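>>> predicted model, plus sequence, below.
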Amino acid sequence: MHTRKRLLHALAALAVTVPVTAAITPAPASAVGPALLPVTVTNNTGRGDAVYLYVLGINLSTNRLGYVNRSGAFTPWPAGQIPPSPAPDVAIGGPGNGGSTTVQFPRGFSGRVYFSLGEKLKFFLTPDGLVQPAPWAAGDPNQNILFDWSEFTYNDAGLWLNSSQVDMFAVPHAVSVTGANSVTRRTGALVDNGRNTVINSIRAQSGWAGSVYTRSDGTVLRVLAPGKAAGAGLLSANYLDSYIASAWNAYTGRTLTVVPFADQPNTKYYGRTSGTVMNFTNTAGQRVASFNRPSSASVWGCAGDLPAPNDLVVGPISRTLCAALNRGTLGTIDIQPSLNAADFYRSNPTNQYARIIHANMADGKAYAFPFDDVGNFESLVHDGDPRSAAIILTPFGAGGASLISN
């Protein structure tokens, strides 16, 4: 499992955010990337919309929130207000269909690259920071804009760059990084006609059609992740409860073994359920963590009853539990994490959103829920000594993985 911190509060004041990939105090690499890393955004969507790019996040040396321009210069946000005041227009003109635009990531920066099609995004500022788009919320001014984002951290230990479907599935895109050794790593590409297949397949699942959001002109803008859909009243708030109860109760009579670190096979924790609480002990028999039976919302968000602090015990156990519940393996596979993807999403009910998205990725990898990186099933590229990176907006219809290039 990759060990990363979640910059939940740093990147948004009022809007709910997803985790941003980042290393927890990594040891400096023997070689580091350039002070400014070129990142090429290519538009292979097949659409004629104007594209706007935004590079937003946090300066890791100062903890200041701000934005980066095309050339990689960081500027802190000005002070905001209550009610939130409009943020400055920091859009970077993006590529037309078939074209590319290069932006620079400064080393020591972590955040998101937003890309919107056809219309600029609307950002706002409070005294605490930036309010990011939240189109699952009623009245959000970006609700009818087609947009998405990739997440990244670039520091002395290298670049982490991932596509994300944690909140929604909207604009198909792949990511890549090329290291000093000229090796390029890529992920995030859909199979041929994958976007349409994902949308139609989720819409066809009983109870899930409401999570597909279509603009008045007929454009499907996004599919909301189950937590966002349920929060908006578009999916049953109790959808996963029956499975959670069954999986939780399975350990009243047998033991769950959690081995959270792939490189530490002797670090094990043992879980047994008493009532609605699952208690964990270490190999010495000492109790080290306890979790209440989680709600569907806690499982979708890997939060609430499944808190995941950045420690070495409770957080790793919680992440493992949440991944197993999202993948439907808890209760049937007693050593977690389970690493055989053929065993995932067999429970009933199950996370149909994650199942369908993973099934339509060319390499099977996606960030369909917050801890989809448990077992390395996430759509992430990393290089400790990068020289360039890319975000490729891929076809909305036929095409897909075959059209990806740097």
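Yep, it's here.

>>> CA only for contacts and neighbour counts going forward, please
OK.

>>> secondary structure element holding Cys322?
Taking DSSP states H and E as the criterion, Cys322 maps to helix 314-327.

>>> what does Val175 give?
Element membership for Val175, per DSSP H and E: strand 173-179.

>>> buried stuff in the helix or strand that comes right after that strand?
For strand 173-179, the following helix or strand on the C-terminal side (DSSP H and E) is strand 184-187. For strand 184-187, burial by neighbour count (16 or more other Cα atoms under 10 Å) applies to Thr184, Arg186, Thr187.

>>> list the contacts of strand 184-187.
Here strand 184-187 makes contact (Cα atoms under 8 Å, 6 or more residues apart in numbering) with Ala174, Val175, Ser176, Val177, Thr178, Asp363, Lys365, Ser379, Leu380, Val381, His382.

>>> out of those, which is nearest to Trp160?
Lowest distance from Trp160 to these (Cα to Cα) belongs to His382, with 4.6 Å.

>>> would you map the helices across this protein?
The residue ranges that make up the helices of the chain, judged by DSSP state H, are 194-204, 226-231, 241-249, 296-301, 314-327, 352-359.

>>> most tightly surrounded among the ones you listed?
Mean neighbours per residue, mean count of other Cα atoms under 10 Å, is largest over the helices of the chain for helix 314-327, with a mean of 25.

>>> which residues does that one contact?
Contacts for helix 314-327 (Cα under 8 Å, 6+ apart): 244, 247, 258, 260-261, 269, 288-289, 299-300, 302, 306-309, 330, 336-338, 344-346, 350-351, 354-355, 369, 371-372, 374.

>>> which of these fall in strands?
Counting by DSSP state E, those place Val258, Tyr269, Val288, Ala289, Gln336 in strands.

>>> for comparison:
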Amino acid sequence: MHYSLSFAVAVAATFLAETFAIPIVVTPGNEKDVIVTAANTINGTEALEVPDDKTPLTLSFYNNFDGGQLNAYVTGLDPSGTVVMLSADGGWLYPDPKGSQTPVAIEGNVAIPLNGAGQTTGFDLPDFLSSGRVWIAEGELQFFTVVDGNGKAVIVEPAAANPSDPSSAVNWGFVELTNTKDSGIFANISFVDFVGLVIGMTLTLQDGRTQDVIGLRKNAITDICNDLRDQAAQDGQPWDKLCVTDKDGKPLRVLSPNLYLSLEPTAMETYYEDYIEKVWQKYSNEDLTINTQTDAGNVACRVNGQALECEGDNRGYVKPTVLDIWGCNSGPFGIREEDNAVHKAVVPRLCAAFYRTTLLVDGGNVQPSLGADSYYTADPTSHYSRLVHKYEIDGKGYAFSYDDVNPDGQNEAGVVSGANPKLLHMTIGGFAT
């Protein structure tokens, strides 16, 4: 999880109001072009328990990539809650913004070169890590630091949606990682914001058990961009504009629709209007049952006037906008601290149903109950997520924030987890198939 800056809102608002020539062609800038937002910053937390005994996690990387030199980076929070990066010498590097509220380049050797094609590189983390990311890049990424309103250091990470970011011309991806003494490891491949450098992973626990998330096919970025172009020609929506290219037109990454809307706020704003009206009509006359998958069990919901109301819920759900659906964190899907347990269970399941457009298909009156074969089959839908899952070898990997909402026993999210981890092994450039 990444944390926001108190002063970032005004800066971000200025950025989000801008529009760029699309398709997006990157033109890397310098520190003056760095945009500080909640989406690309990580700052400290309250101190965690510092363990007396350290159980380092080994990271390893198999290079199955056809391109140039690969470098790895690690960012996150140490057990004291302080932001850190891994230094190439094996210890934590603590960024020092020297009191600056404008981005300052992080100094130090934080790029860890990976061995060439067909070879494996490995190293141990010096301690437990939370809110972490393991970045892999073809070339070098640039990280910056600023102070937050409390005078603490914040790491400003490369921003996929800023075409002038100093790292914008670099092909990169990451694995999200938390490994703590009490809870063990949780790692996932995330395409919530964008699809970039192809990465898969295998977790090995101390008892020898393994878990795989194979990830995308080798040439998935190009394939997704081609299919998005075909989809745009079919329905007239700007799906092709999600692709970000270098100056020669080579695809670098694919932005998620919610991230694209940060650049073009009015794009596709009526996309779900007819669908939402049909949902409202249907569930004005019959119950929508939400299986909370908690002690609350099944909750009956029905449209009453302008809002969908659920039994035992402290408040109802108004009609969402396209940004509400794609972001799953605003409008009716925003969660407040005072919301009760039923509301906090309904939100992810209801937004997942809208996002995957399963509310009007057969069996869609119970959520979640349908398997992946029913996702993205109705019109309209998120063709970004449809295509991401199409080109995932095993169908796993977060394509939106609530991709972990599934019927019991299924997993679309691409998560590995467990107590007492031994090795997190990443394959760069696609698993052999």
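On my side now, so go ahead. Computed from a prediction, not measured in an experiment: that's the story for all the values here.

>>> drop the TM-score for these two in here.
The TM-score (TM-score structural alignment, normalised by the length of the first structure) is 0.84; 373 aligned residues with a Cα RMSD of 2.8 Å.

>>> need the helices of the first structure in a markdown table with distance to Ser388 of the first structure, can you?
Output for those, formatted as a markdown table (distance: least, Cα to Cα, whole Å):
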| stretch | distance to Ser388 of the first structure |
| --- | --- |
| helix 194-204 | 27 |
| helix 226-231 | 34 |
| helix 241-249 | 43 |
| helix 296-301 | 32 |
| helix 314-327 | 31 |
| helix 352-359 | 27 |
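
>>> do you know which of those lies nearest Asn44 of the first structure?
So among those, helix 194-204 is nearest, using Cα to Cα, at 13.4 Å.

>>> what's the angle between the closest one and helix 352-359?
Angle of helix 194-204 of the first structure versus helix 352-359, following axes from the mean of the first three to the mean of the last three Cα atoms, to 10 degrees, is 150 degrees.

>>> elements contacting helix 194-204 of the first structure?
In terms of contacts (3 or more Cα pairs under 8 Å, 6 or more residues apart in numbering; DSSP states H and E), helix 194-204 of the first structure is packed against strand 212-214, helix 352-359.

>>> show residues contacting that helix.
If you take Cα under 8 Å, 6+ apart as the criterion, helix 194-204 of the first structure is touched by 172, 208-212, 223, 352-353, 356-357, 360-361, 396-398, 400.

>>> from memory Tyr240 of the first structure sits against Ser347, does it?
Residue 240 of the first structure: Leu, not Tyr. No: contact between Leu240 of the first structure and Ser347 fails when scored by Cα atoms under 8 Å: they sit 9.9 Å apart.

>>> buried among the contacts of helix 314-327 of the first structure? Make that a ChimeraX selection.
Listed next is the ChimeraX selection for buried residues among the contacts of helix 314-327 of the first structure, using 16+ other Cα under 10 Å:
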select :244,247,258,260,261,269,289,299,300,302,306,307,308,330,336,337,338,344,345,350,351,354,355,369,371,372,374
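
>>> hang on, the earlier thing: okay, the helix holding Cys322 of the first structure sits on what stretch of the second structure?
Matched against the second structure by TM-score structural alignment, helix 314-327 of the first structure falls on residues 343-356.

>>> for that stretch, the distance to its chain's centre please.
Offset of stretch 343-356 of the second structure from its chain centre (Cα atoms, centre = their mean, to the nearest Å): 17 Å.

>>> then stretch 294-308 of the second structure?
Taking Cα atoms, centre = their mean, one finds stretch 294-308 of the second structure lying 28 Å from the centre of the chain it belongs to.

>>> list the buried residues in it.
For stretch 294-308 of the second structure, the neighbour count (16+ other Cα under 10 Å) marks Asn298, Val299, Ala300, Cys301, Arg302, Val303, Asn304, Ala307, Leu308 as buried.

>>> counterpart of the fifth one in the first structure?
Okay, so that is Arg302 of the second structure. With TM-score structural alignment as the criterion, Arg302 of the second structure lines up with Arg272 in the first structure.

>>> can you pull the contacts of the nearest residue to Asn64 of the second structure once chain neighbours are set aside?
Nearest residue to Asn64 of the second structure in three dimensions, chain neighbours excluded: Gly429, at 4.9 Å (Cα to Cα, 6 or more residues apart in numbering). Contact partners of Gly429 of the second structure, counting by Cα under 8 Å, 6+ apart, are Asn63, Asn64, Phe65, Asp66, Leu197, Val198, Ile199, Lys218.

>>> for Ser60 of the second structure, see how far away Gly429 of the second structure is.
Look at Gly429 of the second structure and Ser60 of the second structure: by Cα to Cα, to the nearest Å, they are 14 Å apart.

>>> and Thr82 of the second structure, by the same measure?
24 Å.

>>> then Val244 of the second structure?
Distance check for Val244 of the second structure against Ser60 of the second structure: by Cα to Cα, it reads 29 Å.

>>> likewise Glu337 of the second structure?
Using Cα to Cα, we find Glu337 of the second structure at a distance of 39 Å from Ser60 of the second structure.

>>> comparing these two, which residue is more hemmed in?
Remark: of Glu337 of the second structure and Ser60, Ser60 carries more neighbours, 19 against 6, as counted by other Cα atoms under 10 Å.

>>> PyMOL command to pick out the buried ones of the contacts of helix 194-204 of the first structure?
Buried residues among the contacts of helix 194-204 of the first structure (16+ other Cα under 10 Å), as a PyMOL selection:
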select buried, resi 172+208+209+210+211+212+223+352+353+356+357+360+361+396+398+400
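
>>> contacting residues around stretch 304-321 of the second structure?
The contact list for stretch 304-321 of the second structure (Cα under 8 Å, 6+ apart) reads 269, 272, 276, 280, 284, 299-303, 331-333, 339-343.

>>> if we go to 6 Å?
Val299, Ala300, Cys301, Arg302, Pro332, Val342, His343 (Cα atoms under 6 Å, 6 or more residues apart in numbering).
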